[in-house]
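Undergrad: Provided below are the primary sequence and the corresponding predicted coordinates.
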Amino acid sequence: MTAAEGLPPLRAVIEAHGLAPKKSLGQNFLLDLNLTGRIARQALPLDRATVVEVGPGPGGLTRALLAEGAKKVVAIEKDPRCIAALEEIAAHHPGRLEIVSADALTIDLAALSGGQPVKIVANLPYNVGTQLLLNWLTSTAWPPVWESLTLMFQKEVAERIVAAPGTDHYGRLSVLAGWRSRAKILFDVSPSAFTPPPKVTSSIVQLVPRESPEPAALDKLEKVTAAAFGQRRKMLRQSLKSLGGEALLTSVGIDPQRRAETLSVSEFVRLANAV
């Protein structure tokens, strides 16, 4: 992060390795060192779990995680162009940075960490961020291997993750996140912090797993929320018609004339269990 650490500035690394961000990979490199340090500190302490970073790119956040005391960072990078830049950081921090050249969508976290606790800290690629979050939230084993998720999303996605019933952003993602975790937005990030600057503001979201979420069959909960929010302007008796409609709703004490955005997470769980 500083010249004293013997690592070149990130812009020099990008130039030396020809790392022009690729739109196809959803890449926006984070070069503001004050900001990467601030993100890393949100996940403290970092020395009691394996820290997993997805999409490190040239390694700005990677450097910050190591500087903030991470005992071990596993960096999962799909873009082979970035590996050499990450290897320079690994050489500077012997034994503390493991680089995995792979698509994070295919990674088994438990196998990666050997079953040890994990903290995921990442500036997620925009094009796969939501899917990665869903993968982590819908883990078969619960509590999951991850202790916390400290992640960057487009602000609009972040608002959907933390949205409460009755708000415009409340939807399927809000229900799944609220069912299995406690989620909050920590702070926003200006487009100017990135290279290239995206057209939207970003937000840092932190999720902590609930130890004992209300019991529900995941596939049924996903089916109910998909049907309900797929026609969110309609009354539930109509949007849930294929799953039982009015009879299903009255069986769990929910007014058939309500709309999806008014239901609490607990009410969606009751519906899923009744399907």
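TA: Good, I have the coordinates.
Undergrad: from here on, contacts and neighbour counts on C-alpha atoms
TA: Fine.
Undergrad: Just give me the neighbour total for K184.
TA: Counted with other CA atoms under 10 Å, the neighbours of K184 add up to 17.
Undergrad: Quick one: the strands in the stretch 1-150 of the chain, in order.
TA: Under the criterion DSSP state E, counting those that start in this stretch, the stretch 1-150 of the chain carries strands at the ranges 29-30, 50-54, 73-77, 97-101, 118-123, 146-154.
Undergrad: would you list the ones you listed in CSV and tack on distance to D168 and mean neighbour count?
TA: CSV is the format used below for these (distance: least, CA to CA, whole Å; neighbours: other CA atoms under 10 Å):
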stretch, distance to D168, mean neighbour count
strand 29-30, 30, 25
strand 50-54, 30, 25
strand 73-77, 34, 23
strand 97-101, 39, 17
strand 118-123, 25, 24
strand 146-154, 16, 23
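Undergrad: Dump the ones you listed to JSON lines, plus distance to A228.
TA: Shown next, in JSON lines, are the strands of the stretch 1-150 of the chain (distance: least, CA to CA, whole Å):
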{"stretch": "strand 29-30", "distance to A228": "37"}
{"stretch": "strand 50-54", "distance to A228": "32"}
{"stretch": "strand 73-77", "distance to A228": "35"}
{"stretch": "strand 97-101", "distance to A228": "39"}
{"stretch": "strand 118-123", "distance to A228": "31"}
{"stretch": "strand 146-154", "distance to A228": "24"}
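Undergrad: Chain neighbours aside, what residue packs nearest to R81?
TA: Leaving aside its sequence neighbours, R81 sits nearest to L19 (CA to CA, 6 or more residues apart in numbering; 6.7 Å).
Undergrad: Next, the contact list for the one you found, please.
TA: 58, 81-82 (CA atoms under 8 Å, 6 or more residues apart in numbering).
Undergrad: my guess is T62 meets V52, correct?
TA: No. T62 lies out of contact with V52 (CA atoms under 8 Å); the separation is 9.6 Å.
Undergrad: Please compare the first structure with the one that follows:
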Amino acid sequence: MSSIDSLPPLREVIATHGLSARKSLGQNFLLDLNLTAKIARQAGDLPGMDVLEVGPGPGGLTRGLLAEGARRVLAVEKDARCLPALAEIAAAYPERLEVVEGDALEVDALARLSPPIAICANLPYNVGTELLVRWLTPDTWPPVWQTLTLMFQREVAERIVARPGSKAYGRLAVLAQWRCDVRIAMHLPPEAFTPPPKVSSAVVHLRALPEPRFEADPKVLERVVAAAFNQRRKMLRASLKGLAPDIETHLEAVGISPTERAERVSVEGFCALARRLG
């Protein structure tokens, strides 16, 4: 593992500051700086961008983002133990790293950045999905961010890119693919992390589209998709009956069989139904 900057290797940083990963915070640290730089490159043309990072930990990905030329990085970290290590990185990259201590679910971090903005993070496993849904469902579209480059458990990553008809296809796939181009950019084995998680991981790249692929009211679409996949083994006429008493009529009107199941309905189909119900 060669270094990407003049700072100490991450194992040394972790030992110096006593940064053992905490399961309660969903922490698994990436120590290979060449790997973190590779992840950073997936985020786009960093020299012209501000970047939001959530859960930097000892700063492996933070250093990758800065070494790859990010204009500015705003790192939100809940674990106060990591702040001294991050302060050392800030000193090595003057005026390019700002660290905010806090919970990413409560901090309005994007308001502190200037467009163009990328979000790039090895997300803590326990909040990753909730953060993704928030970023995919802002009040206005296009969002303030251009790209999301996010580490997830492989199972979650596969749900984001899943196609209709597959077992992984569900709410995350519809919300992501309605408004973004999505792809899995990298796969990472458990041994890439310290401590090694019990599952493999993957980096998902999402690029925001200028406008959604199909017209639909976001809040109506979210209600339809949530109801459909909340009881995914049921036929749609049963899982969606709470949305409208004559749901079968609405389904047939947009070309969806009332006996179909949610996992076989395309993003376009859900949007057509949302327009009808809206």
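TA: Structure's in. What do you need? What you see is a predicted model, and the numbers here were worked out from it, not measured in a lab.
Undergrad: Superposing both, give me the TM-score.
TA: Superposed pair, TM-score by TM-score structural alignment, normalised by the length of the first structure: 0.95. Supporting alignment: 274 aligned residues with a CA RMSD of 1.5 Å.
Undergrad: between the contacts of L19 of the first structure, which is nearest L109 of the first structure?
TA: Comparing these against L109 of the first structure with CA to CA places C82 closest, at 21.4 Å.
Undergrad: Quick check: the nearest residue to P212 of the second structure once chain neighbours are set aside vs P84 of the second structure, distance?
TA: What sits nearest to P212 of the second structure in space, not counting adjacent residues and going by CA to CA, 6+ apart, is R179, at 4.4 Å. Per CA to CA, to the nearest Å, R179 of the second structure is found 38 Å from P84 of the second structure.
Undergrad: With neighbour numbers in mind, choose between the two.
TA: A direct count of neighbours by other CA under 10 Å for R179 of the second structure and P84 places R179 higher, at 22 against 13.
Undergrad: if we can go back for a sec, got any residues that touch both of T62 and V52 of the first structure?
TA: Common neighbours of T62 of the first structure and V52 (criterion: CA under 8 Å, 6+ apart): 73, 75.
Undergrad: quick one on the thing from earlier: the residue nearest to P212 of the second structure contacts L206, correct?
TA: No. If you go by CA under 8 Å, R179 of the second structure and L206 don't touch, sitting 9.3 Å apart.
Undergrad: The lengthiest helix in the second structure vs the first structure, average distance?
TA: In the second structure, taking DSSP state H as the definition, the longest helix is helix 218-230. For helix 218-230 of the second structure, the mean distance to aligned residues of the first structure following superposition is 1.4 Å (mean CA distance after the TM-score superposition for the first structure).
Undergrad: count of neighbours near A110 of the first structure?
TA: Neighbour count of A110 of the first structure, defined by other CA under 10 Å: 15.
Undergrad: and what of P138 of the second structure?
TA: By other CA under 10 Å, neighbour count at P138 of the second structure equals 12.
Undergrad: Could you do A226 of the first structure as well?
TA: By other CA under 10 Å, 16 other residues sit near A226 of the first structure.
Undergrad: separation between the aligned partner of it in the second structure and R81 of the second structure?
TA: Taking TM-score structural alignment as the alignment basis, one finds that A226 of the first structure is matched in the second structure by A226. Taking CA to CA as the measure, A226 of the second structure falls 38 Å from R81 of the second structure.
Undergrad: Equivalent analysis for P195 of the second structure, please.
TA: For P195 of the second structure, the distance to R81 of the second structure (CA to CA) stands at 17 Å.
Undergrad: Also V73 of the second structure?
TA: In terms of CA to CA, V73 of the second structure sits 19 Å off from R81 of the second structure.
Undergrad: Then D108 of the second structure?
TA: For D108 of the second structure, the distance to R81 of the second structure - CA to CA - is 22 Å.
Undergrad: The two: who's more crowded?
TA: Neighbour count, other CA under 10 Å: between D108 of the second structure and R81, R81 has more, with 15 against 9.
Undergrad: can I assume that one is in contact with H17?
TA: Yes. Counting by CA under 8 Å, H17 is a contact partner of R81 of the second structure at 7.5 Å.
Undergrad: ok, now which ones touch the match of A226 of the first structure?
TA: Residues near A226 of the second structure by CA under 8 Å, 6+ apart: R171.
Undergrad: next one: S166 of the second structure
TA: 263-264.
Undergrad: Need the counterpart of it in the first structure.
TA: When the first structure is aligned by TM-score structural alignment, the residue opposite S166 of the second structure is T167.
Undergrad: Grab the most central residue of the first structure for me.
TA: Nearest to the mean C-alpha position of the first structure, by CA atoms, centre = their mean, lies L133 at 4.1 Å.
Undergrad: quick one: that residue from A16 of the first structure, how far?
TA: Using CA to CA, L133 of the first structure is found at 33 Å from A16 of the first structure.
Undergrad: for A102 of the first structure, same thing?
TA: To A16 of the first structure, A102 of the first structure is 23 Å away according to CA to CA.
Undergrad: do the same with T2 of the first structure
TA: Distance, T2 of the first structure to A16 of the first structure, by CA to CA: 18 Å.
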